[in-house]
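**Student:** Model the structure of this input:
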Amino acid sequence: MSSTPIDAEPAPEQTGLADLSWPLRTDRLEIRPGREEDAAAIWTWYRLPEVQEWTTALPRSEAEHHERWVAQLTEAVVGLHEDEIIAVGKVARQDAWAQADVAAQARGRQAELGWVLDPAHQGQGLGTEFAAALLEIAFDGLDVRRVEASCFAANTASWRIMEKIGMRREGLFREDSLHRSGRWLDGLTYALLASEHYDPAAHEAPAYGLPVQEPGAAASD
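**Tutor:** From the prediction side, this is the model:
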């Protein structure tokens, strides 16, 4: 099922990252939009094998990394700890899938989140703090109704952060993702609605994967 609307109505104007008030401050981080000059600082740790194990792209040089970074600046944010960039992330506004006659109302109504943390700062809760801030940017800043995030199932650190910030596992996809090692790996998708974010107690997690019981059928152990 494609997520691309097929009607021709112009998209309504929506808030972008550049329209928000910056910086955003958490307990230990200062978060702001990415800048072109950030590429060099990020490269010092982004190129490390333990980081490249899970990244989507594999820049072969600092020049290639710089080019890719600049191309994604409209959706990029960075997290600074003690004036050092220790995390990079994205908040990418997306169109929700919709039937053609209501597609205009679904434009830009959700966002995809992603993040990468400097390995030197792992194990301190900074990745979770940064990812939680991305949720706030998406829901409070961009006013989307749903956020999603995906990762390899083997990337335990990433999906644990998704769960820590309240996201719900919505899909486990068996061997759907080709890793650069040549292995086909399982993928995971997590999501959260704005209504759940603001009022977690008002929403029960759906019982995905449980057998459907026909009306009148007896329950069995």
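
**Student:** okay, CA-based contacts and neighbour counts for the rest of this
**Tutor:** Noted.

**Student:** Check the chain and tell me which residue is nearest its centre.
**Tutor:** By C-alpha atoms, centre = their mean, the chain has its centre lying nearest to residue 113, at 1.6 Å.

**Student:** which SS state does it fall under?
**Tutor:** strand (DSSP: H, G, I helix; E, B strand; the rest coil).

**Student:** And this one, please, so the two structures can be compared:
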Amino acid sequence: MLMDHWPLLGLRLNTPRLELRLPSEDELAQLADLAADGVHEPDRMPFIVPWTDLPPAERARSVVQHHWLRRGNWAPDNWALNLAVFTDGRVVGLQEITARDFAVLRQVSTASWLGVRHQRQGIGTEMRAAILHLAFAGLGAADALSGAFEDNPSSFAVSEKLGYEPDGVAQWSIRGRRTTMRRLRLARASWEIHQRVPTTITGLLPCLPLFGLTGQAED
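**Tutor:** Alright, predicted model coming up:
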């Protein structure tokens, strides 16, 4: 079975409303269709790489290619896990967690997007809480990093609920304009205080070597 060689296919994160897991090929197509339908208002750009400026068909294709690229480039000291987010069996968005030299640094970064029709329903908070549970409870992370441009209040609202604290700023050229990103950091102690979303992890133990880890994990 393919899962014997790529155990991440069996990894599941479950919250009261959501399931996060790698998508099948048909589900990846649904995720691409969701991106083609829109991710944010056209007058702003929340991403460093402006992939949502592509025409809908190219935007959908970029989702598929990016997903394949992340799998193909995976290494235990440099990995990126792109989990599709499901509610009632429907694909609603994508939650990413990445790390370099995780076994030493114990530090992850997260990013995500939701289809426009699934926004403002609390899903963004719940899916980030789920991936943070994987990071801290499952993988033993010490810190989780995030960030958003100053015109993205919804992202900051999610981060505030989950206990993130300011971690400086960075300047980027976005659509030809100087744009300020506010960096955020969540320490393990703060996560323990603010965690509110019940999350279960299944299928993690056989995945640990892919994350550069050995030993026991929550399962």
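
**Student:** Can you pull the TM-score for these?
**Tutor:** The TM-score (TM-score structural alignment, normalised by the length of the second structure) is 0.69; 172 aligned residues with a C-alpha RMSD of 2.5 Å.

**Student:** Tally up the residues packed near the aligned residue in the second structure for residue 146 of the first structure, please.
**Tutor:** In the second structure, residue 146 of the first structure lines up with residue 143, judged by TM-score structural alignment. Neighbourhood size, residue 143 of the second structure [other C-alpha atoms under 10 Å]: 21.

**Student:** For residue 143 of the second structure, give me its contacts.
**Tutor:** With contacts defined as C-alpha atoms under 8 Å, 6 or more residues apart in numbering, residue 143 of the second structure is in contact with 106, 107, 108, 185, 186, 187, 188.

**Student:** So what does the fifth one match up with in the first structure?
**Tutor:** Here residue 186 of the second structure is matched to residue 192 in the first structure, going by TM-score structural alignment.

**Student:** if I look at that match, how far off is residue 131 of the first structure?
**Tutor:** 13 Å (C-alpha to C-alpha, to the nearest Å).

**Student:** Neighbour count: those two, which is higher?
**Tutor:** residue 131 (25 against 21).

**Student:** For residue 107 of the first structure, see how far away the more buried one is.
**Tutor:** 24 Å.

**Student:** and what of residue 89 of the first structure?
**Tutor:** Taking C-alpha to C-alpha, one finds residue 89 of the first structure at 22 Å from residue 107 of the first structure.

**Student:** export the contacts of residue 143 of the second structure to JSON lines and tack on distance to residue 170 of the second structure and secondary structure?
**Tutor:** Shown next, in JSON lines, are the contacts of residue 143 of the second structure (distance: C-alpha to C-alpha, whole Å; DSSP: H, G, I helix; E, B strand; the rest coil):
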{"residue": "106", "distance to residue 170 of the second structure": "22", "secondary structure": "coil"}
{"residue": "107", "distance to residue 170 of the second structure": "19", "secondary structure": "strand"}
{"residue": "108", "distance to residue 170 of the second structure": "18", "secondary structure": "strand"}
{"residue": "185", "distance to residue 170 of the second structure": "14", "secondary structure": "strand"}
{"residue": "186", "distance to residue 170 of the second structure": "17", "secondary structure": "strand"}
{"residue": "187", "distance to residue 170 of the second structure": "20", "secondary structure": "strand"}
{"residue": "188", "distance to residue 170 of the second structure": "23", "secondary structure": "helix"}
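
**Student:** check contacts around residue 85 of the first structure.
**Tutor:** 41, 42, 78, 79.

**Student:** host element of the aligned partner of it in the second structure?
**Tutor:** When the second structure is aligned by TM-score structural alignment, residue 85 of the first structure is paired with residue 91. In the assignment (DSSP states H and E), residue 91 of the second structure maps to strand 90-100.

**Student:** Show me which positions of stretch 27-39 of the second structure end up buried.
**Tutor:** Within stretch 27-39 of the second structure, the residues scored as buried using 16 or more other C-alpha atoms under 10 Å are 28, 29, 30, 31, 32, 33, 34, 35, 36, 38, 39.

**Student:** With stretch 99-117 of the second structure instead?
**Tutor:** 99-103, 106-116.

**Student:** Contacts for it, please.
**Tutor:** With contacts defined as C-alpha under 8 Å, 6+ apart, stretch 99-117 of the second structure is touched by 34-35, 37-40, 76-80, 92-98, 124, 128, 135, 140-146, 211-213.

**Student:** Buried subset of the residues you listed, written for ChimeraX?
**Tutor:** Under the burial definition 16+ other C-alpha under 10 Å, those of the contacts of stretch 99-117 of the second structure that qualify are selected in ChimeraX by:
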select :34,35,38,39,40,76,79,80,92,93,94,95,96,97,98,124,128,135,140,141,142,143,144,145,146,211,212,213
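
**Student:** Which ones among the contacts of stretch 99-117 of the second structure lie within strands?
**Tutor:** Among those, the residues falling in strands (DSSP state E) are 78-80, 92-98, 143-146.

**Student:** Enumerate every residue touching the nearest residue to residue 34 of the first structure once chain neighbours are set aside.
**Tutor:** For residue 34 of the first structure, ignoring the flanking residues on the chain, the nearest one in space by C-alpha to C-alpha, 6 or more residues apart in numbering is residue 77 at 4.7 Å. Residue 77 of the first structure sits next to 31, 32, 33, 34, 88, 89, 90, 91 when contact means C-alpha under 8 Å, 6+ apart.

**Student:** Swap in 10 Å and give it another go.
**Tutor:** 17, 31-35, 87-91, 115, 134 (C-alpha atoms under 10 Å, 6 or more residues apart in numbering).

**Student:** before we move on, back to that, my read is that the match of residue 186 of the second structure contacts residue 135, right?
**Tutor:** Yes. The criterion here is C-alpha atoms under 10 Å, and residue 192 of the first structure meets it with residue 135 at 9.1 Å.
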